[in-house]
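*Asks:* return a 3D structure for these sequence lines:
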Amino acid sequence: MPALTEPRWLDADQQRSWRALLRGSAKLFEDLNHDLERDSGLSLNEYEVLVRLSEADGRTMRMSALAADLVHSRSRLTHTIRRMESDGLVERSTCAMDRRGVNCTMTLAGFARLEAAAPHHVESVRERLVDRITPAQMRELGVIMAVLAEDAGSGESAPDGRDADARSERIAS
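*Replies:* From the prediction side, this is the model:
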């Protein structure tokens, strides 16, 4: 990024929107995390790991791919996986194709925990987000977040229905 000579300050409307994003997203994720921990003993980060693994072939992903998919640092993911491994939810193993890589596999106990947590989590997502905004706002939110995720290299497509068949098999995240 080139050096700035003159700051491009946010106008009053942009500042209000930016601050609303910060407050709203922090509150939403705090509430969702609280609900998940209360209902299932899983943190939102742990739940998201289990969701990604449940969608992967053989319920296994390389740790580096999992970190990229979740937009987590490798060290943060390693800490989360270590805790989940001690709880019997996942197992780590050396990647057969590249001995330097590490795979993470969801255990049967991890899948059972995800299945038990998912209905409560989906209800929490509905209560705290989906049912509080209009369907049009929800679609627009998805489009906006897809634009932001593209910059993060997520590879996710916009929520326009193109991947609806693939998503229909997934447990809601």
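
*Asks:* can we go C-alpha only for contacts and neighbour counts from here?
*Replies:* Will do.

*Asks:* buried sites along the helix or strand harbouring Ala136?
*Replies:* Secondary structure assigned from DSSP states H and E places Ala136 in helix 135-151. Applying a neighbour-count criterion of 16 or more other C-alpha atoms under 10 Å, one finds Gly142, Val143, Ala146, Ala149 buried in helix 135-151.

*Asks:* what of stretch 92-106?
*Replies:* Quick answer for stretch 92-106 (16+ other C-alpha under 10 Å): Arg92, Val102, Asn103, Cys104, Thr105, Met106.

*Asks:* ok, Thr107 - contacts?
*Replies:* Counting by C-alpha atoms under 8 Å, 6 or more residues apart in numbering, Thr107 touches Gly88, Leu89, Val90, Glu91.

*Asks:* would JSON lines of those residues with secondary structure and distance to Met63 be doable?
*Replies:* As requested, the contacts of Thr107 are exported to JSON lines (DSSP: H, G, I helix; E, B strand; the rest coil; distance: C-alpha to C-alpha, whole Å):
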{"residue": "Gly88", "secondary structure": "coil", "distance to Met63": "17"}
{"residue": "Leu89", "secondary structure": "coil", "distance to Met63": "15"}
{"residue": "Val90", "secondary structure": "strand", "distance to Met63": "12"}
{"residue": "Glu91", "secondary structure": "strand", "distance to Met63": "11"}
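
*Asks:* just the buried ones among those residues, please.
*Replies:* Among those, the ones that count as buried by 16+ other C-alpha under 10 Å are Leu89, Val90, Glu91.

*Asks:* to check against the first, give me the structure of this:
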Amino acid sequence: MTSAPRTASATDEPRWLDAEQQRLWRAYLDGTVRFIEAVGRDHEERSDVSLNEYELLVRLSESPDHTLRMSALADGLARSRSRVTHTVARMEARGLVRRSASTGDRRGVNCAMTSEGYRVLVASAPAHVAAVRRYMVDVLTPEQFRALGEAMAAVAAACKAERTS
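*Replies:* Model prediction:
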């Protein structure tokens, strides 16, 4: 059973990690950094898009009309609006996406995947999936993979809740 996250105040004593928690935390950090680096390197070697650009195209491909509002895209990617704006500008210059004013709300901006963006996504997908399998899915047991996904979903939910409160 999980409990609601507790926010420490400035007067609370730190709840230090015990030796096992510290070992697991460091293993998580090391594994996460090395995994992202390995998959990113695969993208550089085998794809026309970076890992971040690939994920952006995936989000657009899963949206109606392959279009998302820029703010929703940034939120879904867990990236700052500024960072997503810079990424989209680079991708727009390469003809992978295009921006336009949101219909009915002139303050909003939509990002849509172009047919070239879709072509690049489809061409990049096999190498991406192979890398994810090689560095994670096939390394873990099905139980470990399920536990990892469930654990990270809980972490993501706690972080989102903290950001909106």
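
*Asks:* helices of the second structure, start to end?
*Replies:* Here the second structure has its helices, by DSSP state H, at 19-46, 51-61, 70-77, 81-93, 115-132, 142-164.

*Asks:* list the buried ones in the longest one?
*Replies:* Of the residues in helix 19-46 of the second structure, those buried under the neighbour-count criterion (16+ other C-alpha under 10 Å) are Phe35, Ala38, Val39, Gly40, Asp42, His43.

*Asks:* in the first structure, what residues pair with that helix?
*Replies:* Aligning helix 19-46 of the second structure against the first structure (TM-score structural alignment) gives residues 12-39.

*Asks:* how close does the matching stretch sit to the second structure?
*Replies:* Once fitted to the second structure, stretch 12-39 of the first structure is off its aligned match by 0.6 Å on average (mean C-alpha distance after the TM-score superposition for the first structure).

*Asks:* the lengthiest strand in the second structure: average distance to aligned residues in the first structure?
*Replies:* Using DSSP state E, we find that the single longest strand of the second structure is strand 105-113. When the first structure is superposed, strand 105-113 of the second structure averages 0.3 Å from its matched positions, counting by mean C-alpha distance after the TM-score superposition for the first structure.

*Asks:* in the first structure, what stretch matches that strand?
*Replies:* Under TM-score structural alignment, the match for strand 105-113 of the second structure is residues 98-106.

*Asks:* could you do stretch 71-90 of the second structure as well?
*Replies:* So stretch 71-90 of the second structure sits over residues 64-83 in the first structure, by TM-score structural alignment.

*Asks:* and the matching stretch, end to end?
*Replies:* End-to-end distance for stretch 64-83 of the first structure: 17 Å, by C-alpha to C-alpha, to the nearest Å.

*Asks:* how far is that stretch from where the chain is centred?
*Replies:* Centroid separation for stretch 64-83 of the first structure versus its chain: 11 Å, with C-alpha atoms, centre = their mean, to the nearest Å.

*Asks:* can you give me the buried ones in that stretch?
*Replies:* Ser64, Leu66, Ala67, Asp69, Leu77, Ile81.

*Asks:* just to revisit the earlier point, and the helix holding Ala136 of the first structure, how far from the chain's centre?
*Replies:* Taking mean C-alpha positions (C-alpha atoms, centre = their mean), helix 135-151 of the first structure and its chain are 14 Å apart.

*Asks:* helices or strands next to it in the packing?
*Replies:* If you count contacts as 3 or more C-alpha pairs under 8 Å, 6 or more residues apart in numbering; DSSP states H and E, helix 135-151 of the first structure packs onto no helix or strand.

*Asks:* C-terminal to that helix, what's the next element?
*Replies:* Helix 135-151 of the first structure is succeeded, C-terminally, by helix 164-167 (DSSP H and E).
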